[in-house]
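A.B. asks: Predicted model and sequence below, questions to follow.
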Amino acid sequence: MSGTGDHSLARGLTPGEGVPFDDRGLAYGDGLFETVLVRDGVPQLWERHLGRLARVAAALGFPLPERETLEALPARAGEGLAVLKLVLTRGSGGRGYLAPEAPEPRLRWQVLPFSPDPARWWQGVAVRHCRLRLAVQPALAGLKHLNRLENVLARGEWRDPEVAEGLLCDAEGRLVEATCMNVFWWSDGGWQTPRLEGCGVAGTLREALLARGGIREVTAGPEVLDRVEALCLGNSVQGLWPVTRLDDTEGRPLARWTPTERHRTLQAEAHGLLGYPLQPDD
């Protein structure tokens, strides 16, 4: 099953109605979004998604819909695997960049069937470094807001279908994330992931794995990846991908890996949180 819908905290919208021209999300990226894996109507990592929604809304300064409104949406996915996307903007109003004193946020949602690519789980993926550098803005660090133009530009740096993702550093040269996934590597006897104090999205799968212990947040430059024992990318929709090749910004190989037990152990932990297979035969 798939579908779309609209909802306003203060006024109803006709289903299928387009976003008004003066919507602040459209005009300024003034809003937030979530993408949630839904299995047979049950949202995975749901409390962490709701928690992040609340944190972003609080940081931006406008209210969330009632919880029962949000709770009703995953069931619309029906049977099978689907992705629920929620987009919440501040709504309309205000004067230019000055937001309205009493915002009336506007919620839009969409549910679409989803099929992950198992080959990326078991065979691994190739990734590359991106030339683009993320702006440092601590007030927005970790938040999944609508201003994602940097990610769009970074994703436009390659067209090679064999390259699954691009790695991003910030303007000060610190490794941050991939264009739509978080980064994990094994070094110095344990798993590490970039500290997200200046920019980047704190993914819900990353959050869940950090809460279990065994992964350490660090500050590091991209050169750290040239000598790590294992490298993975992950998010709450795709699961965890082992990285088998890392290229520079021109597409020249820098390092290669073969998936090992280290990759599989972290992958099993991540997939256990999402209901994905723990091994190829599952």
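C.D. replies: Great, that's in hand.
A.B. asks: okay, CA-based contacts and neighbour counts for the rest of this
C.D. replies: Will do.
A.B. asks: Report the separation between the residue lying farthest from the centre of the chain and Ala58.
C.D. replies: Most distant from the centre of the chain: Arg95, at 31.1 Å, with distances by CA atoms, centre = their mean. Note on Arg95: its distance to Ala58, by CA to CA, to the nearest Å, is 21 Å.
A.B. asks: how near is the residue farthest from the centre of the chain to Asp23?
C.D. replies: 12 Å.
A.B. asks: what does Arg67 give?
C.D. replies: Applying CA to CA, the value for Arg67 to Asp23 is 23 Å.
A.B. asks: And the two? Which one has more around it.
C.D. replies: Neighbour tally, Arg67 and Asp23, criterion other CA atoms under 10 Å: the higher count belongs to Asp23, 19 against 9.
A.B. asks: Where does the closest residue to that one other than its chain neighbours sit, in terms of helix or strand?
C.D. replies: In space, and not counting its chain neighbours, Asp23 is closest to Ser92: 4.5 Å by CA to CA, 6 or more residues apart in numbering. Here Ser92 is covered by no helix or strand, with elements defined by DSSP states H and E.
A.B. asks: What count of nearby residues applies to Asn235?
C.D. replies: Neighbour tally, Asn235, other CA under 10 Å: 19.
A.B. asks: Isn't it up against Met181?
C.D. replies: Yes. With contact defined as CA atoms under 8 Å, Asn235 counts as touching Met181 (5.3 Å).
A.B. asks: intersection of neighbour lists for those two?
C.D. replies: Shared contacts of Asn235 and Met181 (CA atoms under 8 Å, 6 or more residues apart in numbering): Gly203.
A.B. asks: any idea how far the residue farthest from the centre of the chain is from Cys169?
C.D. replies: 35 Å.
A.B. asks: Asn182 now?
C.D. replies: Distance, Asn182 to Cys169, using CA to CA: 12 Å.
A.B. asks: same deal with Asp117?
C.D. replies: Applying CA to CA to Asp117 and Cys169 gives a distance of 27 Å.
A.B. asks: quick one: which of these two has more around it?
C.D. replies: Cys169 (24 against 11).
A.B. asks: residues touching the residue lying closest to Gly234 once chain neighbours are set aside, list them.
C.D. replies: Excluding the flanking residues, the one nearest Gly234 by CA to CA, 6+ apart is Leu240, at 4.3 Å. Neighbouring residues of Leu240 by CA under 8 Å, 6+ apart: 121, 232-234, 267, 270-271.
A.B. asks: Tell me the secondary structure at Leu240.
C.D. replies: With DSSP: H, G, I helix; E, B strand; the rest coil as the basis, Leu240 sits in strand.
A.B. asks: Could you do the one 5 residues further on as well?
C.D. replies: Following three-state DSSP, the label given to Arg245 is strand.
A.B. asks: what's the burial count for it?
C.D. replies: Residues lying near Arg245 (other CA under 10 Å) number 18.
A.B. asks: distance of it from Leu98?
C.D. replies: Taken as CA to CA, the span from Arg245 to Leu98 is 46 Å.
A.B. asks: for comparison:
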Amino acid sequence: MREQASWPLDDRGAAYGDGLFETILLRDGRPLLWDEHLARLARGCHVLGIPMPAEHDLALPLAEAGSGLEVLKLTLTRGSGGRGYRPPATPEPRLRWQLASFTPAESRWRKGVRIRHCRLRLACQPVLAGIKHLNRLENVLARAEWDDDAIAEGVLSDDSGRLIEATAMNLYWLRAGRLETPSLARCGVAGTLREALISRGEIQEVEAGEEALVQADAVWLGNSVQGVWPVVRLDDVMGRALRRWTLGRQHRSFQAEAHGLLGYDYPSTY
């Protein structure tokens, strides 16, 4: 792993989660969905009141990239200063990065995954909805609910029972012939792959309860690094199966569209 110097102890990102991050897939040094990542970072900077770094500075780590697949993590904090929770009047943001080689979980592309509902409920905070801020304790606690490697991900709902996302991926399903994904107006992270797919006009953002997954003809999880995993089994919080799916053409069609944006192999080759 290649990275910049560590954080000082008084950095507000380390102390309060006062900052943002982006995790970007690189293919032979070329960032995938770069415009979407920059757009989300800019939205987060606007919400938090942190100056947006120059695109030149954000792109500097690309000069360190090698061949093949790598993941670039960009972390931007408000920097140091201020008194307690009160931020400094004139922030001096601090930008750090890490580069690491990456291998996707291709078996999950081919065979599909088993997922479960989480007990934890996401708190609604519309001001922070959609952005990728550094305070991810809800996701950490949700992911700690299971240690069975057979379960790939956990599904998160908000405190009113509305479906939102998985712990580290966005959620999609096909129901009554329509591709749907949860609305993230109140909480959740608007993934860059999700944004790119929605921009094509084929996915509807909806408010739906957990019953939508049981009713669905197909379910997927996806993000801009791992690609798309089709779901073959959904469990409740006790590990009891709620629904099973057999992978078919409809699963592969959506997967192929998403993987085309990331340069991954099309599932038709499976």
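C.D. replies: Thanks, I have the structure now. Only a predicted model underlies this, so the values are computations on that prediction, with no experimental measurement involved.
A.B. asks: Need the counterpart of the residue nearest to Gly234 of structure 1 in structure 2.
C.D. replies: Using TM-score structural alignment, the partner of Leu240 of structure 1 in structure 2 is Val228.
A.B. asks: Report the separation between its match and Ala42 of structure 2.
C.D. replies: According to CA to CA, Val228 of structure 2 and Ala42 of structure 2 sit 25 Å apart.
A.B. asks: Could you do Ala100 of structure 2 as well?
C.D. replies: Taking CA to CA, one finds Ala100 of structure 2 at 24 Å from Ala42 of structure 2.
A.B. asks: Equivalent analysis for Trp245 of structure 2, please.
C.D. replies: Using CA to CA, we find Trp245 of structure 2 at a distance of 39 Å from Ala42 of structure 2.
A.B. asks: Show me where the stretch 51-200 of structure 1 has its helices.
C.D. replies: 67-71, 118-122, 149-155 (DSSP state H, counting those that start in this stretch).
A.B. asks: so the last one matches what in structure 2?
C.D. replies: Counting by TM-score structural alignment, helix 149-155 of structure 1 lines up with residues 137-143 of structure 2.
A.B. asks: ditto for stretch 96-113 of structure 1
C.D. replies: Going by TM-score structural alignment: stretch 96-113 of structure 1 matches residues 84-101.
A.B. asks: Buried residues in that stretch, which are they?
C.D. replies: For stretch 84-101 of structure 2, a neighbour-count test (16 or more other CA atoms under 10 Å) marks 87, 91, 93-99, 101 as buried.
A.B. asks: State the number of residues packed around the closest residue to Ser224 of structure 2 other than its chain neighbours.
C.D. replies: In space, and not counting its chain neighbours, Ser224 of structure 2 is closest to Leu193: 5.0 Å by CA to CA, 6+ apart. Residues near Leu193 of structure 2, counting by other CA under 10 Å, number 25.
A.B. asks: Against Thr249 of structure 1, how distant is the equivalent of His117 of structure 2 over in structure 1?
C.D. replies: In structure 1, His117 of structure 2 lines up with His129, judged by TM-score structural alignment. Counting by CA to CA, the separation of His129 of structure 1 from Thr249 of structure 1 is 5 Å.
A.B. asks: Tell me which of the two has more neighbours.
C.D. replies: Taking neighbours as other CA under 10 Å, His129 of structure 1 and Thr249 compare with His129 leading, 22 against 16.
A.B. asks: show me the contacts for the more buried one.
C.D. replies: So His129 of structure 1 contacts 166-168, 246-249 (CA under 8 Å, 6+ apart).
A.B. asks: Please apply the same query to Thr181 of structure 2.
C.D. replies: Neighbours of Thr181 of structure 2 in contact, by CA under 8 Å, 6+ apart: 170-173, 203-206.
A.B. asks: Return the residue of structure 1 aligned against it.
C.D. replies: Match for Thr181 of structure 2 (TM-score structural alignment): Thr193.
A.B. asks: do Arg249 of structure 2 as well
C.D. replies: Arg249 of structure 2 maps onto Glu261 in structure 1, by TM-score structural alignment.
A.B. asks: do the same with Lys73 of structure 2
C.D. replies: Matched by TM-score structural alignment, Lys73 of structure 2 corresponds to Lys85 in structure 1.
A.B. asks: Hmm, Trp241 of structure 1 is touching Gly234, no?
C.D. replies: Yes. With contact defined as CA under 8 Å, Trp241 of structure 1 reaches Gly234; the gap is 6.1 Å.
A.B. asks: now the strands for the stretch 101-250 of structure 1?
C.D. replies: Here the stretch 101-250 of structure 1 has its strands, by DSSP state E, counting those that start in this stretch, at 106-113, 125-134, 163-170, 175-178, 182-187, 190-194, 215-218, 230-235, 239-247.
A.B. asks: Quick check: the longest one compared with structure 2, mean distance?
C.D. replies: Once fitted to structure 2, strand 125-134 of structure 1 is off its aligned match by 0.2 Å on average (mean CA distance after the TM-score superposition for structure 1).
A.B. asks: how about stretch 42-53 of structure 2, which residues of structure 1 does it hit?
C.D. replies: Against structure 1, stretch 42-53 of structure 2 falls on residues 54-65 (TM-score structural alignment).
A.B. asks: ditto for stretch 23-33 of structure 2
C.D. replies: The aligned range for stretch 23-33 of structure 2 is 35-45, by TM-score structural alignment.
A.B. asks: Would you mark the buried spots in that stretch?
C.D. replies: Buried residues in stretch 35-45 of structure 1, counting neighbours by 16+ other CA under 10 Å, are found at 35-39, 41-45.
A.B. asks: Stretch 135-149 of structure 1 now?
C.D. replies: Neighbour-count burial for stretch 135-149 of structure 1 [16+ other CA under 10 Å]: 140-146.
A.B. asks: what's near enough to touch Thr23 of structure 2?
C.D. replies: Contacts of Thr23 of structure 2 by CA under 8 Å, 6+ apart are 71-74, 225.
A.B. asks: For the aligned residue in structure 1 for Leu9 of structure 2, which non-adjacent residue is spatially closest?
C.D. replies: Aligned by TM-score structural alignment, Leu9 of structure 2 pairs with Phe21 of structure 1. Take Phe21 of structure 1 and drop its neighbours on the chain: the residue closest to it by CA to CA, 6+ apart is Ala27, 7.7 Å away.
A.B. asks: Could you name the helices and strands sitting against the host helix or strand of the one you found?
C.D. replies: Assessed by DSSP H and E, Ala27 of structure 1 sits inside helix 24-28. Helices and strands touching helix 24-28 of structure 1, by 3 or more CA pairs under 8 Å, 6 or more residues apart in numbering; DSSP states H and E, are strand 81-89.
A.B. asks: which strands and helices sit next to the strand it packs on?
C.D. replies: Counting by 3+ CA pairs under 8 Å, 6+ apart, strand 81-89 of structure 1 packs on helix 24-28, strand 31-39, strand 106-113.
A.B. asks: Done for today, thanks.
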